[in-house]
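> Have a look; sequence and predicted model below, questions after that.
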Amino acid sequence: MRKVVLGKSGLEVSAVGFGAIPIQRVSHDDAVAALQRAFELGVNFVDTADSYSDSQRKIGQAIKGRRDEFVLASKGGAGSKQGMIDQIDNSLVEMGVDYIDLYQFHNIGYAEKWEQITAPGGA
């Protein structure tokens, strides 16, 4: 699979990534099998979020022992610094990893939420 550099991050990712929201709707075994098949096809970029129910645990199982082969992206929607720290910590535990390569704000649908996040003490 062709690789591209993700923006200015320097991270080299597969041109096609694996968006993990759908795997919350299938069994653990089916989700892990889908992820492993994507990996066999050259996918190395996986995107998830703390709000995608058990998708992070399924990802963790699929990449167990192979963390350095993948670029993991996750997202959180907490409005406070501590809330965001808690969401990141939870994602690390759920996936069984020591780091997440890319962490993004999630579901910022209105100006007040953006102001909360960017205010002093915000996320």
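Sure, I can see it.
> make it CA atoms for all contacts and neighbour counts henceforth
Will do.
> For the protein, just list every one of the helices.
With helices called from DSSP state H, the chain shows them at 28-40, 55-63, 81-95, 111-118.
> Included below, for side-by-side comparison, is a second structure:
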Amino acid sequence: MEKRVLGKTGEELSIVGFGGVIVVDESAEDSARHVARAVQRGVNYFDAAPGYGNAEIMLGPALEPYRKNVFLACKTGQ
């Protein structure tokens, strides 16, 4: 997976991200499976937002094994 540096942060992010909306209303097991597949394919950029229903709740445990290797962006607001 191709990666690019995020601004001046030095963080190298995959050019393809995982939108948290994918795990809305999924089971914990399915959420973990989706995240694992993405990580196996080189995705390290994950995105969540309050408007994505329970995505933040589902992504937390699913990302736990990968926390040191992924970047999680969380939007705020309405």
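Arrived safely, thanks for sending. Remember, predicted model here, so these are calculated numbers, not experimental data.
> picking that back up, return the most buried member of the helices of the first structure.
For these, the largest average neighbour count (mean count of other CA atoms under 10 Å) is found in helix 55-63, namely a mean of 22.
> so how far is that helix off the chain centroid?
10 Å (CA atoms, centre = their mean, to the nearest Å).
> Also stretch 24-36 of the first structure?
16 Å.
> Next: stretch 46-61 of the second structure.
On CA atoms, centre = their mean, the centre of stretch 46-61 of the second structure falls 8 Å from that of its chain.
> Spatially, and excluding backbone neighbours, which residue is closest to Y52 of the second structure.
For Y52 of the second structure, ignoring the flanking residues on the chain, the nearest one in space by CA to CA, 6 or more residues apart in numbering is V21 at 5.1 Å.
> A20 of the first structure now?
In space, and not counting its chain neighbours, A20 of the first structure is closest to T48: 5.0 Å by CA to CA, 6+ apart.
> Compute the distance between that neighbour and K58 of the first structure, please.
11 Å (CA to CA, to the nearest Å).
> tell me the centre residue of the second structure?
F46 (2.2 Å; CA atoms, centre = their mean).
> Residue in the first structure paired with that one?
Applying TM-score structural alignment, one finds that F46 of the second structure aligns to V46 in the first structure.
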